[in-house]
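Colleague: Sequence first, predicted model second:
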Amino acid sequence: MTQAARRGEIVAGALELERLGLNHGSAGNLSLRVGEAVLVTPSGVPARELRPEMIAVMPLADENGAFEGPFPPSSEWRFHLDVYRARSDVNAVVHMHSTYATTLATLRRPIPAVHYMIAAFGGPTVPCVGYASYGTPELSELVVGGLKDRDGALLANHGAIVVGADMRRALWRAVELEALAQVYYLGAMAGAPVVLPDDEIWRTVERFRSYGPRASSE
């Protein structure tokens, strides 16, 4: 797929997140790995105004925020690049400020296995990492740690992040994470949700290796 097509994927992804209510305005950000570079949504541009030519291109090896494009990349560019460096299996990153996931993040509460779909994130919990100011190396370090063995995490008093082998799988996880957060929140309001045992989730993780949206070429 050409870089132009990848840029289009990011724009479509940003619009889809807004349509689903998972982001609003210029909140959140998306990126794609393209060879030795990363395409990152620009800072401060609402999804409805985003155009493919506005996407910033950042060299993956650079540590100082170098970019090409008419607008600077999202202020969260650092954790996008650091996640790609730490996870060779990840080619798409989506950061969102969705309502239920962010609510749990303000409570600094990880999501337990109240539903088997948690297996989509690689284990029996979706962790909640600690707080650090946005765009900082400290936040990036927390994010990379939270995604070490998971494909999604909550960011304390901030929002959530999900990853995928491609944008389709990352967006799928964004939807599933918000759904899990909503179920857990409502269940906790009603009583004490029953948490599935770890061994059941690990079995489901194995079954989920071929589950979810497939690449468009498959």
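Modeller: Yep, that arrived. Numbers count the residues shown, from 1 in each chain.
Colleague: Could you use CA atoms for every contact and neighbour count after this?
Modeller: Noted.
Colleague: Does the spatially most central residue of the chain belong to a helix, a strand or coil?
Modeller: The structure's the chain has its C-alpha centroid closest to V162; by C-alpha atoms, centre = their mean the separation is 2.4 Å. Recorded secondary structure, V162: strand (DSSP: H, G, I helix; E, B strand; the rest coil).
Colleague: any idea how far the residue nearest to E176 when sequence neighbours are not counted is from M189?
Modeller: Nearest residue to E176, sequence neighbours excluded (C-alpha to C-alpha, 6 or more residues apart in numbering): M117, at 7.5 Å. Separation of M117 from M189 (C-alpha to C-alpha, to the nearest Å): 20 Å.
Colleague: Who has more neighbours out of the two?
Modeller: Comparing M117 with M189 by other C-alpha atoms under 10 Å, the one with more neighbours is M117, at 20 against 10.
Colleague: and the residue nearest to the centre of the chain, what does it touch?
Modeller: Residues in contact with V162 (C-alpha atoms under 8 Å, 6 or more residues apart in numbering) are V93, V94, H95, D151, G152, A153, A170, R173, A174.
Colleague: next up, a second structure to put side by side with the first:
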Amino acid sequence: MTEERQAKQLVIQAGKALSQAGLIARTWGNVSCRLDGERFAITASGRNYMNLMEEEVILVNMEDMGYEGSVKPSSEKRIHRAVYQLKQAAGFVIHTHQDNASAVSAMGVDVVTFEQEQPLLGKTVLCAEYGLPGTKKLCANTARALERSQGRAVILKHHGALCFGKDYEEAFQAAYQLETACGHYLKTIDRRILCENKSDIKQQGSHVIWNRSQVLLDFAEAFQEMKPYLDDFAQIIGLKTRVLPKNRQAAEAAARRGESVIVKGVGGFCVADTLEDAKAISMIMEKNAMASFAARAAAGKPIKPWECFLMRQNYVKNYAKLAHA
């Protein structure tokens, strides 16, 4: 097997393992493997990790970000390059939207300090300043955090996590340690953030998901509407989700309009054109509820409306089509 094929197979293997571990879902996040000092192999934009093929793992030139073929590499390829250029020992990079680290990312803090030191992270993890997904600003902000970081991970505000290691196994362990440590950290802030019946969903009709998780029930009592604290909420759901009183007729009327809502005492009703998209909305709604509680505890603010609008328009135009391809 050639070096290129071996790198692609490792990326595919990592994508499936991360999906099975719940650290990434659907097409969210990206994975790469360093080939040498000039190239790396990275997942393509908008591809499902459980069905990823070799031709959907793209070889990218570090110097000019060039690549061959018609399949586009991940829009976050610059962030991966930054890791390889700044961390010479890094051989594998994982960018995730994992739940606990994403919730922490909404708090607006610059540094997260854990109670116990983590083998691959240390006792603190830096949080990179916010930038819209795929932009040079996000890459520059991430690079500044990487330059100061001593561990194998940084958190990207309102976005997710960036983890790396000398190989696939170490990068995976960094992502796992970060999620576990962030979970313990969130428990000290507000115990409502982590609920035991996470992703407690039930299908209602052909393309409606009822999410009965406790964090959404608690959210409905604490907030009047859900605002975007995370990029993927802005991209896939939009500017807000309404919280309705416990009224079946109002919830059914919203569903007929194709509107996803949260109903007090009932949970989230997630509506989309397909069942898979309704499940995605359910996952994001639940994660954004976690982020909302975390942000409130630290005076974190939601993403600006104009930034949410741009992300939503870009997603509808580009990534939604890729996800359904």
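Modeller: The structure has been received and is ready for your questions. Since we're looking at a predicted model, the values are computed, not measured.
Colleague: Tell me how the two chains score on TM-score.
Modeller: The TM-score (TM-score structural alignment, normalised by the length of structure 1) is 0.81; 186 aligned residues with a C-alpha RMSD of 1.5 Å.
Colleague: Just put the contacts of V162 of structure 1 in a markdown table and tack on distance to G130 of structure 1, secondary structure and neighbour count.
Modeller: Shown next, in a markdown table, are the contacts of V162 of structure 1 (distance: C-alpha to C-alpha, whole Å; DSSP: H, G, I helix; E, B strand; the rest coil; neighbours: other C-alpha atoms under 10 Å):
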| residue | distance to G130 of structure 1 | secondary structure | neighbour count |
| --- | --- | --- | --- |
| V93 | 19 | strand | 29 |
| V94 | 19 | strand | 25 |
| H95 | 16 | strand | 27 |
| D151 | 17 | coil | 22 |
| G152 | 14 | strand | 30 |
| A153 | 11 | strand | 28 |
| A170 | 22 | helix | 26 |
| R173 | 21 | helix | 25 |
| A174 | 20 | helix | 25 |
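Colleague: Give me the helices and strands touching the helix or strand containing D199 of structure 1, please.
Modeller: D199 of structure 1 belongs to helix 198-207 when assigned by DSSP states H and E. Counting contacts by 3 or more C-alpha pairs under 8 Å, 6 or more residues apart in numbering; DSSP states H and E, helix 198-207 of structure 1 is packed against no other helix or strand.
Colleague: Tell me the counterpart residues of that helix in structure 2, please.
Modeller: Per TM-score structural alignment, helix 198-207 of structure 1 has no counterpart in structure 2.
Colleague: so how far is that helix off the chain centroid?
Modeller: On the basis of C-alpha atoms, centre = their mean, to the nearest Å, helix 198-207 of structure 1 sits 22 Å off its chain's mean C-alpha point.
Colleague: and R26 of structure 2, helix, strand or coil?
Modeller: Criterion first, three-state DSSP; result for R26 of structure 2: coil.
Colleague: residues touching it, list them.
Modeller: Per C-alpha under 8 Å, 6+ apart, neighbours of R26 of structure 2: S19, R47, N48, Y49.
Colleague: are any of the residues you listed buried, and which?
Modeller: S19, R47, N48, Y49 (16 or more other C-alpha atoms under 10 Å).
Colleague: Show me what the third one lines up with in structure 1.
Modeller: Put plainly, it is N48 of structure 2. Per TM-score structural alignment, N48 of structure 2 is aligned with P46.
Colleague: State whether that match and N23 are indeed in contact, as I suppose.
Modeller: No - using C-alpha atoms under 8 Å, P46 of structure 1 is not in contact with N23, being 9.8 Å away.
Colleague: Checking the contacts of V162 of structure 1 against structure 2: which ones persist?
Modeller: Using both residues aligned by TM-score structural alignment, their matches' C-alpha atoms under 8 Å, structure 2 keeps these contacts from the contacts of V162 of structure 1: V93, V94, H95, D151, G152, A153, A170, R173, A174.
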